[in-house]
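Asker: just a sequence and a predicted model for now, questions to come.
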Amino acid sequence: MSTKWISHTNGICWEESALMNVAGFCHGVTGRSGGVSMNGYGSLNLALHVGDNADYVRENRRRLCKTAGFSLSRLTTSQQTHGDNIVAVGLTEAGCGSASYEEALPHTDALMTNFPGIPLALFVADCVPVILYDPVHKACAVIHDGWRGTAAKLAAKTVFAMRIAYGTRPSDMLAYIGPSISWKYFEVGPATEQVFNSMGTTFSSCIIQKDTKCFIDLWAANRIMLEEAGICPEHIDVTENCVYDNEDKFFSYRRDQGITGRMAVFAKL
């Protein structure tokens, strides 16, 4: 299990799963360099809903799409709400949100498709990005998985949705848990602790008590969830990049106190 850091001469970088790279699957979680955004959004902010200049964001998206080799006009995004809604993207949805937040798919935190040539993208800064790939039935998904999505078992629900929609067998799937906040910076209150305790003993093991403080390991929680959904442990790659720790590489909502850009978690068949 490992990841790869991909750097391009134009400054754009992303992390990707080594397993998915070997499988020839186009995917990644971007870093923060190589764009035109300024101040707290510098420089590759890819989200249109965080207060950045929209023209800068569209230029950043154009640069990413050109670098990754896919079409900006077909880039499909959503209005994320920390829920558990999943949308199957087809030709009708292709391109929703590519240039306008208002035209993004509403109230959606996971996108999946079996159509080639339709890039999917969601946006993160601390929340866990998860990518799923079925190399047999040629289907994929991107997931925005904060603590609420994790508590709602969004990643497992997406595995199930791919089984129903595409005939995916979890044993065939590859999964990647990408750069996000690590447990040592994800302190939570009693209410959130109770939510994870109520999920069962396997998930309560992701709660870390340190002195009088409580922390949640979202990487471990999502890994447990994917394994329980039937994905083979050896088919799951997990990042070692904490976005809070790596200010030069990534945005972090907590570290930057809310004024910050967003990385993209992207995938394309």
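Answerer: Looks like it arrived, so ask away. What you are looking at is a predicted structure, and each value in this text was computed from that prediction instead of being measured. Numbers count the residues shown, from 1 in each chain.
Asker: okay, CA-based contacts and neighbour counts for the rest of this
Answerer: Will do.
Asker: where along the stretch 51-200 of the chain do the strands fall?
Answerer: 86-88, 110-113, 120-124, 128-134, 139-145, 174-177, 187-188 (DSSP state E, counting those that start in this stretch).
Asker: now tabulate those strands in JSON lines and tack on mean neighbour count and distance to Asn241.
Answerer: Shown next, in JSON lines, are the strands of the stretch 51-200 of the chain (neighbours: other CA atoms under 10 Å; distance: least, CA to CA, whole Å):
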{"stretch": "strand 86-88", "mean neighbour count": "18", "distance to Asn241": "26"}
{"stretch": "strand 110-113", "mean neighbour count": "28", "distance to Asn241": "22"}
{"stretch": "strand 120-124", "mean neighbour count": "28", "distance to Asn241": "14"}
{"stretch": "strand 128-134", "mean neighbour count": "28", "distance to Asn241": "11"}
{"stretch": "strand 139-145", "mean neighbour count": "29", "distance to Asn241": "16"}
{"stretch": "strand 174-177", "mean neighbour count": "27", "distance to Asn241": "10"}
{"stretch": "strand 187-188", "mean neighbour count": "16", "distance to Asn241": "18"}
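Asker: check it against this one:
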Amino acid sequence: MSLERVLLGEIPAYRFTRLTRVRHAIFTRHGGVSQPPFDTLNVSWAVGDDEAAVRENVRRLYAALGADATRAVRVRMVHGTRVALVGAADAGKRLPDTDGLITAERRLPLAMTFGDCQPLVLYDPEHHAVGLAHAGWRGTLGGIALSLVRAMQVAFGARPERLQAFLGPAIGVCCYEVGENVARAARTWPGGDAWLHERDGRLFFDLSAANRALFQRMGVEVIEDAGLCTACRTDEFFSYRREKPATGRFGVIVELS
């Protein structure tokens, strides 16, 4: 597996072994102070958790990673495809209606929260630039992987064949049952039928396969997949689909050192 589980102080997290030049962590649901059903390391204020608990959880995340929480760039995610280029002037901001961030600024944490959607990390080793995106089915089939690559090309002159893409833990095709609306959207893409699996008359969508195919469509050659299903692994991650109506969100932070 290209992902390793580590302890950052007393906080468990996952990291991509190949992504050595980017300080990053995919945090789990463990190591925080939130009470059920947000137990314990929920880092979203939007799910109904106690605000003081979330504040302490967020503090623990940044302390564990050695990153400055006051400089973090956050987003209000809308399951769209907007990708924003951020720099020093954006430190500490929360950008509206944004599902992707890219930067070449060092010590500028990019942060998002997840609960089944797929974290996408894109690294450009030539220009030492990094991107982070949030990809549910709408963002995935809207082409946020393409938007992320294009943003890197425009901002930094990135060459797709030199980029490295990393697909984080997300709900897997084993568990992601969808309706005909998702199937129709998938079939608008060449090869999109391959992202759909039918079992017992029910349709399941493969987020990882779709995002991998879209990165490949842009010419990205190095693509690594965490291979972890959040709905199967509620021992490690929050899963809205498995635990709804109320559960937390786990955090992902990337930062250029």
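Answerer: Good, I have the coordinates. Since we're looking at a predicted model, the values are computed, not measured.
Asker: where does the TM-score land?
Answerer: Taking TM-score structural alignment, normalised by the length of structure 2 as the basis, the two superposed chains have a TM-score of 0.96; 256 aligned residues with a CA RMSD of 1.2 Å.
Asker: so which of the strands of the stretch 51-200 of structure 1 is nearest His49 of structure 1?
Answerer: strand 120-124 (9.9 Å; CA to CA).
Asker: where in structure 2 does the closest one fall?
Answerer: Using TM-score structural alignment, strand 120-124 of structure 1 lines up with residues 110-114 of structure 2.
Asker: got it, and stretch 145-155 of structure 1?
Answerer: Against structure 2, stretch 145-155 of structure 1 falls on residues 135-145 (TM-score structural alignment).
Asker: right, and Glu193 of structure 1 touches Lys213 too?
Answerer: No - Glu193 of structure 1 is beyond contact range of Lys213, at 10.6 Å (criterion: CA atoms under 8 Å).
Asker: pick out whichever of the two has more residues nearby.
Answerer: Glu193 (18 against 11; other CA atoms under 10 Å).
Asker: relative to Ala54 of structure 1, how far out is the more buried one?
Answerer: Remark: distance between Glu193 of structure 1 and Ala54 of structure 1 (CA to CA, to the nearest Å) = 37 Å.
Asker: mind listing the helices for structure 1?
Answerer: 18-22, 54-68, 147-151, 154-166, 190-197, 201-204, 218-228 (DSSP state H).
Asker: could I get the ones you listed in TSV, plus columns for distance to Ala141 of structure 1?
Answerer: Below are the helices of structure 1 laid out as TSV (distance: least, CA to CA, whole Å):
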stretch	distance to Ala141 of structure 1
helix 18-22	13
helix 54-68	17
helix 147-151	15
helix 154-166	8
helix 190-197	25
helix 201-204	23
helix 218-228	13
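Asker: among the ones you listed, which is nearest Gly34 of structure 1?
Answerer: Closest among the helices of structure 1, once you apply CA to CA, is helix 54-68, at 8.0 Å.
Asker: quick one: that closest one to structure 2 mean distance?
Answerer: Once fitted to structure 2, helix 54-68 of structure 1 is off its aligned match by 1.2 Å on average (mean CA distance after the TM-score superposition for structure 1).
Asker: how far away from the center of its chain is that helix?
Answerer: 18 Å (CA atoms, centre = their mean, to the nearest Å).
Asker: for Ala47 of structure 1, see how far away Arg223 of structure 1 is.
Answerer: 26 Å.
Asker: I should have written Ala54 of structure 1 there, sorry.
Answerer: Ala54 of structure 1 is 9 Å from Ala47 of structure 1, where distance means CA to CA.
Asker: between the two, which has more neighbouring residues?
Answerer: The residue with more neighbours, out of Ala54 of structure 1 and Ala47, is Ala47; 25 against 18, by other CA under 10 Å.
Asker: quick one: the more buried one and Val57 touch, right?
Answerer: Yes - counting by CA under 8 Å, Val57 is a contact partner of Ala47 of structure 1 at 6.6 Å.
Asker: in structure 2, what stretch matches stretch 55-74 of structure 1?
Answerer: Going by TM-score structural alignment, stretch 55-74 of structure 1 sits over residues 52-71 in structure 2.
Asker: that stretch: how far from the chain's middle?
Answerer: That offset, for stretch 52-71 of structure 2, works out to 18 Å (CA atoms, centre = their mean).
Asker: show me which residues of that stretch are buried.
Answerer: Neighbour-count burial for stretch 52-71 of structure 2 flags 53-54, 56-62, 64-65, 67-69, 71 (criterion: 16 or more other CA atoms under 10 Å).
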